[in-house]
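Colleague: I would like to see how this sequence folds:
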Amino acid sequence: MKRRQFIRLSSLASASLTVPGIFRRGQTLLSAHQSGKRLIIIQLTGGNDGLNTMIPYSDDTYFKARGKLAIRRQDALYGHDLQGFHPALSGLKSIYDQGWLSIVNSVGYPEPNLSHFRSMDIWHTGSDARDYLASGWLGRWLDQHPGRPHEAIQVDQALALALKGDHRQGFALRNPQALNRAAKSPFLDAVTAHRHAHEEDMASYLYQTLAETQESAAWLLEKSKTHSASTSYPATQLGKDLRTIAELITADSDTRIYYASLTGFDTHVNQANRHERMLRQYDEAVTALVRDLKAHDLLTDTLIMTFSEFGRRVQANGSGGTDHGTASVLWLINEGHLVKPGFVNAPPDLIHLQDENMVFEVDFRSIYADILRSWLDTDPQIILGTGHPPIARLLIA
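Modeller: Presented below is the predicted three-dimensional model:
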């Protein structure tokens, strides 16, 4: 295949398949799946209202600020004397009762940004608010751990910045069947056939990467066929996405990191019904995933982290909703490796505000650092740099 043919075919393929980045010269394709531990990240896009998710029902300030939008104590699901669960989170409450859930309140970062896009970039890259990075925190982890292209998978149409490194990136796929169909295109067939017969050295990396993409697609499809769900999943998109993740995990795939998202948490108007609907979608899907993993004895080696790019203001607005805020709640789910199951810290401080917003108490990068050290076997400073808060120490390695 001539170079001009390669370029022409590349343009045809780019719309149908997200492929991993080019590998560094000299890297061997070894799996980084050494500890057997897996990380699943679920992103709640739009800015989840942490106060109406984990209800501070012992704080009168909450009820004064939220008015009719407040969740009454008798309606909330009891957590402890100070805080409880939104009534739509009955499944998550059962996970809490099992001792498999850690709840971290008031998670954020200094100089918070209230733009969805910028704040999400900060969470994805692990940067300071004033720094702009082109690579994600998990993408930089991929750079440090040469492996197969499917080392990190996002179940979605597009790949999040979090999974993009300087030299490597993860896969984005909606399901293994669709990926395999895309990988059987004439373009990738031609690439595989000519992977050892190229004209220029730089092209060798493109040929190699794309050929490995095709091989990974077929491999992931085969792996997904071996899973037999032990529980039913909801018919929502998140339910389907988490079922796909469970299929690959229970099939003993080499994938170390999985990523999924649920969009719809930007609740400026008529929040009550919408927020309940979104939380219920999350609750039903993640509860099915946890049951499935537990039934296959895989929950011990799987960590599930759920986050949102920011929370909402303490005061309700005049449209039955809440506006962009700062700190919010973060969840970790696992069996046996949580240092402190339950509520890790105190409920949010609703008195001492900054610009009408809560002041964060836990820097999200301290949680990333703990995950990198305790779960992904990596020195956090290599990925996040220096100068950040101490490691959160939420996990038992």
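Colleague: alpha carbons only for contacts and neighbour counts from here, please
Modeller: Fine.
Colleague: which SS class is the residue nearest the centre of the chain?
Modeller: Centroid-nearest residue in the chain: I41, 2.5 Å away (criterion: Cα atoms, centre = their mean). Secondary structure, DSSP: H, G, I helix; E, B strand; the rest coil: I41 is strand.
Colleague: shouldn't G342 be in contact with Y96?
Modeller: Yes. Using Cα atoms under 8 Å, G342 is in contact with Y96, at 6.3 Å.
Colleague: which neighbours do these two share?
Modeller: Residues touching both G342 and Y96 (Cα atoms under 8 Å, 6 or more residues apart in numbering): S102.
Colleague: between those two, which one's more packed in?
Modeller: Taking neighbours as other Cα atoms under 10 Å, G342 and Y96 compare with G342 leading, 21 against 18.
Colleague: and the spatially closest residue to that one that is not a sequence neighbour, how far is that from A88?
Modeller: Counting by Cα to Cα, 6 or more residues apart in numbering, S102 is the residue found nearest to G342 once chain neighbours are left out, at 4.8 Å. To A88, S102 is 18 Å away according to Cα to Cα, to the nearest Å.
Colleague: list the contacts for the residue nearest to the centre of the chain?
Modeller: Taking Cα under 8 Å, 6+ apart, we find I41 in contact with I257, Y258, Y259, A260, I304, M305, T306, F307.
Colleague: next, the second sequence, to be compared with the first:
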Amino acid sequence: MSTSRRNFLKTSVLASSLLFVPKFLHALDRQGLPALRDANGRRLVVVQLGGGNDGLNTIIPYRNDIYYRARPTLGIRPQSGILTLDQDLGFNPAMTRLKGLYDQGHVGVLNSVGYPNPDRSHFRSMDIWQSGSASDQYVTTGWLGRYLDSSCPSCQAPYNGLEVDDTLSLAMKGTARKGLALKNPEKFHQITQNRFLAQVSRETGAAGGAELDYLYKTLAETTSSADYLYQTSKVYKSAIAYPNTEFGKNLKTTAELINSGIESRVFYVSLTGFDTHVRQQEQQGKLLGDLSDGLASFAEDLQKSGQFDNTLILVFSEFGRRVGQNASNGTDHGTANNVLLLGGGLRKKGILNAAPDLLNLDQGDLKHQLDFRSLYATVLHDWLGADDKAILGQEFARLKGLV
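Modeller: I've put the predicted structure just below:
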């Protein structure tokens, strides 16, 4: 191996970027990347709430005495500004702008979503949600990654799925294809503009073994992808005010990618910090305000560009919290939780199933009413036009008439 190649491997920022570069980049055409034509132009944006968001203080059963007995100081009272919905439920007072979208008919709420034999470990439960597996299965691919594997076989572009983050989640990893992780197109493009890359291109004919040749080819093709995303994303720059937070910035980047015409089918964004064992109310209120304001700005952005009707937003967390508060004015790891759906194409809106049953608990935890994989099956089949049974490994009852 030449000295220049050793230097490249040791010092190039691009080498570290390989942690999230998918193998199928080999198929990229450096002169132009293919456009997707599946799913009838529909796209899915998944928002992950990391840490286990407390669903009962997000969608509040404000007329249920059991809720207030279980949470004598943590329960949110109507006089605190609960934003009333239907079925005696209400949004957390911090979610004012999301309530506006609800009133416009753009929000659906699913209660008590979970799975049998729930796991209260953050890592394991998140793996279950991201992989779409049962609690006793261990799967190394994600439900969206398998969608990328199965959908549009002739399309090899890595931007079929984009995660606006530094690393790629399990949810976006398939067997043959994976999503692409980037914080924003400009920074991703800057990373690929490394002075060693020109040298790589000149040395592609040098003998170095199949693995090393693969490495250099992948890096070169990543540059082509980064350039495409950067150049295309410059078409649209948002004028909408987003929260000045990491989450707000990531949603703004997502909107700019969508509104610029990048034909990705799946986007993934995260908001973390929901592990509220201590003094929950203030911490969760700030996070839910960030979620509400960010999603409302995102929806406004897409509405102005005519992209809201063909975008479905799914908001989930790896589990909820226990019904009763703990001694630290917080809540501990629980089980079933609510899921939010947003979009201009929702056929069913509002509260979509029964409120959590606080009289019928499993050792202090909510019992799930709806298996999350039924929701995934609905999104995959009815929204994205994919084979949900093949992707999820078995058939789950779909929610009729939802999307």
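Colleague: kindly provide the TM-score of these chains.
Modeller: Once superposed, the chains reach a TM-score of 0.92 (TM-score structural alignment, normalised by the length of the first structure), with 393 aligned residues with a Cα RMSD of 2.3 Å.
Colleague: now, among the contacts of I41 of the first structure, which is nearest to N317 of the first structure?
Modeller: F307 (23.3 Å; Cα to Cα).
Colleague: name the element the closest one belongs to?
Modeller: strand 302-308 (DSSP states H and E).
Colleague: what's that strand aligned against in the second structure?
Modeller: The aligned range for strand 302-308 of the first structure in the second structure is 311-317, by TM-score structural alignment.
Colleague: now that stretch on the first structure. Mean distance?
Modeller: Here the mean offset of stretch 311-317 of the second structure against the first structure after fitting is 0.6 Å, by mean Cα distance after the TM-score superposition for the first structure.
Colleague: before we move on, back to that, so which of S102 and A88 of the first structure has more stuff around it?
Modeller: Using other Cα under 10 Å as the criterion, S102 of the first structure and A88 rank with S102 on top: 24 against 21.
Colleague: show me the contacts for the more buried one.
Modeller: Contacts for S102 of the first structure were tallied using Cα under 8 Å, 6+ apart; they are Y96, W331, L332, I333, L338, K340, P341, G342, F343, V344.
Colleague: and the second one, what pairs with it in the second structure?
Modeller: When you say that, I think you mean W331 of the first structure. Counting by TM-score structural alignment, W331 of the first structure corresponds to L340 in the second structure.
Colleague: and the gap between that match and D227 of the second structure?
Modeller: To D227 of the second structure, L340 of the second structure is 34 Å away according to Cα to Cα.
Colleague: who's more crowded, those two?
Modeller: The neighbour count for L340 of the second structure versus D227, taken as other Cα under 10 Å, is higher for D227 (20 against 17).
Colleague: wait, that one sits on H189?
Modeller: Yes. Assessed by Cα under 8 Å, D227 of the second structure is found in contact with H189 at 5.9 Å.
Colleague: can you give me the strands for the stretch 1-150 of the first structure?
Modeller: 38-45, 54-55, 77-78, 84-85, 101-108 (DSSP state E, counting those that start in this stretch).
Colleague: count of neighbours near I391 of the first structure?
Modeller: Neighbourhood size, I391 of the first structure [other Cα under 10 Å]: 18.
Colleague: swap in Q5 of the first structure?
Modeller: Neighbours of Q5 of the first structure under the rule other Cα under 10 Å: 10.
Colleague: what segments of the second structure are helices?
Modeller: For the second structure, the helices defined by DSSP state H cover 3-11, 13-17, 65-70, 96-103, 122-131, 143-150, 185-192, 195-202, 210-233, 246-259, 280-304, 372-378, 388-392.
Colleague: tell me which of those lies nearest to V403 of the second structure.
Modeller: Using Cα to Cα, the nearest of the helices of the second structure to V403 of the second structure is helix 372-378, at 7.9 Å.
Colleague: now for the closest one, which elements pack on it?
Modeller: Secondary-structure packing of helix 372-378 of the second structure (3 or more Cα pairs under 8 Å, 6 or more residues apart in numbering; DSSP states H and E): helix 388-392.
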